[in-house]
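S.K.: Dropping the sequence and predicted coords here.
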Amino acid sequence: MPQFEVVNFAPQFVWLVITFAILYFGIVQLTVPKIGRVIGEREQTMSGDIESAEAAKAEADRIEGDYAASVAAAREQAREALNAARGRATKAMEQRLAAANAEVESKQSAAQAQLDAARTKALAEIEAVAAEAAADIVERLTGARPDSGKAVQAVQSVALAAE
């Protein structure tokens, strides 16, 4: 092979160095600035994206804070409305309870009046029956019937003494 002959080795080496130098400096001169520009643009884009992301995060944090504040305010309003409704319900219940108590008391007093009237009537009837029975007993024992007024007085005096 001719490329491995020592005579041809030196010229091939020179041409190799020249070709390498041309390609190397051509690539360095043409592509390195382009690569530098691309890297610079990429760095600017990334820093801009990072800044916009930080701004978006700050905005999101602000929105989150506003949302939390509005939720807290809504909860407080709901709590106040609930307390007001409870107060109104308690007041209405107290009014109904007072009306029911008044109705029960009126019914109780009416029932007590009826009971007292029935008791008085029953006692009067018992006194009349007792006076009649006492008059019958006295008539059987003595043969003479006592006055009905005196029999009633005697029964009443015995009833007062028993109390």
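M.R.: Thanks, I have the structure now.

S.K.: only C-alpha atoms for contact and neighbour calcs from this point on.
M.R.: Will do.

S.K.: I'd like to know how many residues surround residue 155.
M.R.: A count of nearby residues for residue 155, using other CA atoms under 10 Å, gives 20.

S.K.: likewise residue 129?
M.R.: 14.

S.K.: That one: what secondary structure?
M.R.: Assigned with DSSP: H, G, I helix; E, B strand; the rest coil, residue 129 falls in the helix class.

S.K.: Helices of this structure, start to end?
M.R.: With DSSP state H as the criterion, the chain has helices at 6-142, 148-162.

S.K.: What residues of the last one count as buried?
M.R.: By neighbour count with 16 or more other CA atoms under 10 Å, helix 148-162 contains the buried residues 151-152, 154-156.

S.K.: who are the neighbours of that helix, in terms of helices and strands?
M.R.: Under the contact definition 3 or more CA pairs under 8 Å, 6 or more residues apart in numbering; DSSP states H and E, helix 148-162 sits against helix 6-142.

S.K.: Could you figure out how far the helix it packs on is turned away from helix 148-162?
M.R.: Orientation of helix 6-142 against helix 148-162 (axes from the mean of the first three to the mean of the last three CA atoms, to 10 degrees) gives an angle of 140 degrees.

S.K.: okay, pairing it with this:
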Amino acid sequence: MCLRTHLTMRLRERHPGNISGEHRSVLELAEAMRYELDLQDVDVSATREKQLNEQVNKNLKGGAISYSCSAAKPRTYSIRKGLGDWFRREKWWFSAISITSVACSTLWMSGTVAFWIWTFGLWIGQFWAFCICTTIGSRVLMIVLWCVAFVIIALPVTAVVAR
């Protein structure tokens, strides 16, 4: 519930710093009343309480106010829709990891150790790039670093296996 509320507030562009507390809500209420009663040019200290009460009951129907929002239903965050959007946005990465997983398992069974180690490095790089990185450049860099690391590991292993 906390996650859904947080994401809904972000969707509506109402960040925690923008939510009215006790002091800010009083000022917002006063500003809304000044606007609705058309009191921008009137000195409120000279107005009597009875006059304000009559205007509130007559013009504002008792003083009901609300935040401005469209007539349509306010947008709320849906976890199901969010997951669907995420899968659609990352479909190429899911495909790449799946293909590399199949290649790793096939090469492991074929016995080509050096190429399998490099392919496993590619898979590890894709996995961590997908989990940690957010931009394409950072993901490519992560994959290249893991591939280089596993090539460095594969060279001595290949030399030992070749003996």
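M.R.: Structure received. Source: prediction; values computed, not measured.

S.K.: After superposition, what is the TM-score?
M.R.: Superposed pair, TM-score by TM-score structural alignment, normalised by the length of the first structure: 0.26. Supporting alignment: 65 aligned residues with a CA RMSD of 4.1 Å.

S.K.: picking that back up, could the buried residues of helix 148-162 of the first structure be laid out in JSON lines, adding distance to residue 60 of the first structure?
M.R.: Conversion of these to JSON lines gives the following (distance: CA to CA, whole Å):
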{"residue": "151", "distance to residue 60 of the first structure": "106"}
{"residue": "152", "distance to residue 60 of the first structure": "102"}
{"residue": "154", "distance to residue 60 of the first structure": "104"}
{"residue": "155", "distance to residue 60 of the first structure": "101"}
{"residue": "156", "distance to residue 60 of the first structure": "98"}
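
S.K.: And those, which is closest to residue 29 of the first structure?
M.R.: Of all the buried residues of helix 148-162 of the first structure, residue 29 of the first structure sits closest to residue 156, with 144.4 Å by CA to CA.

S.K.: Show residues contacting stretch 149-163 of the second structure.
M.R.: Here stretch 149-163 of the second structure makes contact (CA atoms under 8 Å, 6 or more residues apart in numbering) with 113-115, 117-118, 120-121.

S.K.: List the buried residues in that stretch.
M.R.: 150-151, 154.

S.K.: Switch these over to a markdown table; also include distance to residue 81 of the second structure and secondary structure.
M.R.: Formatted as a markdown table, those follow (distance: CA to CA, whole Å; DSSP: H, G, I helix; E, B strand; the rest coil):
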| residue | distance to residue 81 of the second structure | secondary structure |
| --- | --- | --- |
| 150 | 38 | helix |
| 151 | 40 | helix |
| 154 | 43 | helix |
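
S.K.: Could you export the residues you listed to TSV, including columns for distance to residue 33 of the second structure?
M.R.: Shown next, in TSV, are those (distance: CA to CA, whole Å):
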residue	distance to residue 33 of the second structure
150	68
151	71
154	74
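
S.K.: which of those residues lies closest to residue 87 of the second structure?
M.R.: Of those, the one sitting nearest to residue 87 of the second structure (CA to CA) turns out to be residue 150, at 28.8 Å.

S.K.: Roughly how far does the closest one sit from residue 80 of the second structure?
M.R.: 37 Å (CA to CA, to the nearest Å).

S.K.: Residue 28 of the second structure and residue 34 of the second structure: what is the separation?
M.R.: 10 Å.
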